[in-house]
Every structure is written in C-alpha cells, then in structure tokens.
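In: generate coordinates for the sequence data below:
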Amino acid sequence: MTAETLNRLRTQILTLSKSERAALAREIIADLDGARDDTVEQAWDDEILRRMAQVETGQAELLTRDELRQRVRSRMGN
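Out: Model prediction:
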C-alpha cells in the first residue's frame, strides 16, 4: 500500500462516527489477534467460578481498599 493510499484511507476513516471508528478498530484488532482460543476462555471461566466459590464458602481472604493499599505499599517499600 502506498503512502498516498494510506493517507486517503486514514482521511476516510476519520469521517466515520466515533462508534463506527470504534467498531472498525475492534475488527482490526480481532484480526491481528488471530483466532480465539476457546480453551483459554474456558480456563478463565473456570478460574472465575473457583474464586467465586472461595468467596462464598469463606475460604478467600477479602480485603478492604485500605488494606489492599497498605499491602501494596509495603510490597513496594513505601
């Protein structure tokens, strides 16, 4: 693709509405990312369910925002 063609394309894209540009960007990114890996999606779904079960059964340690900040700061040496 020549620089001139690319500039024309860029100009045309900028005439699209914000939502149209966003949809186009999503399509381009999806194409660059390649095929979706359903095993990864399933692994994340399983992990979410596991963590929810830990919260519901009281096995998870829940932190307040202040507790989380304190832990992060202590790990960062602040």
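
In: C-alpha from now on. contacts and neighbour counts both.
Out: OK.

In: residue ranges of the helices in this structure, please?
Out: 3-14, 18-33, 38-56, 65-76 (DSSP state H).

In: would you format these as CSV with mean neighbour count included?
Out: As requested, the helices of the chain are exported to CSV (neighbours: other CA atoms under 10 Å):
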stretch, mean neighbour count
helix 3-14, 11
helix 18-33, 12
helix 38-56, 12
helix 65-76, 11
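
In: could you also give me the structure for this second sequence? I'd like to compare it with the first:
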Amino acid sequence: MSLPVEDLAAQALSLPPEDRALLLERLIASFEPKSPAQEAWFKLAQRRREDVRGGRVQMVPGDEALARVRARLA
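Out: So this is what the prediction gives:
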C-alpha cells in the first residue's frame, strides 16, 4: 500500500538532515539514466565530501572562491 504524497513528504521532512540529503540524492538519481560520466562525477563528489568531513581539506567561502578564480582569469 503506497502512502499519499503529502504524508510521505511530511515523513521525509521529519528526517535528520543527512537522511534527507541521502533521500534527495536517490530521488534525483531516479530521474537520470546512469552513465559512466554521471557515475564518475558522483564518486568525485563523494570523495570531496569525505575529504571535508575528514578534515583533509578546508572549505572556502563562495565569495572568496569566486575572487580567486577571477584573479586567475585576469
């Protein structure tokens, strides 16, 4: 028996942030066909996320990152 969409949405929104993110990733992936390029990008994103979580890299604020890119292009 399937749940009405509103009930399902309410349950999903009550999940912790990490679980909601995982659910979102799975829902988005269900709309896109699997391709080698998509799989490679996904694996890269997962590695980068783990690098941040593991403290191996440090995040840079968006404005600062854009300023660095603009300086390199100038």
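
In: tm score of chain vs chain?
Out: TM-score of the superposed chains, computed with TM-score structural alignment, normalised by the length of the second structure, equals 0.46; 43 aligned residues with a CA RMSD of 2.8 Å.

In: now Ala30 of the first structure: how far from Asp46 of the first structure?
Out: Distance check for Ala30 of the first structure against Asp46 of the first structure: by CA to CA, to the nearest Å, it reads 23 Å.

In: same thing with Thr39 of the first structure?
Out: For Thr39 of the first structure relative to Asp46 of the first structure (CA to CA), the value is 10 Å.

In: cool, and Thr5 of the first structure?
Out: Taken as CA to CA, the span from Thr5 of the first structure to Asp46 of the first structure is 46 Å.

In: ok, Gln54 of the first structure next?
Out: 12 Å.

In: against which helices or strands is the single longest helix found in the second structure packed?
Out: The longest helix of the second structure (DSSP H) is helix 36-53. Contact partners of helix 36-53 of the second structure among helices and strands, from 3 or more CA pairs under 8 Å, 6 or more residues apart in numbering; DSSP states H and E: none.
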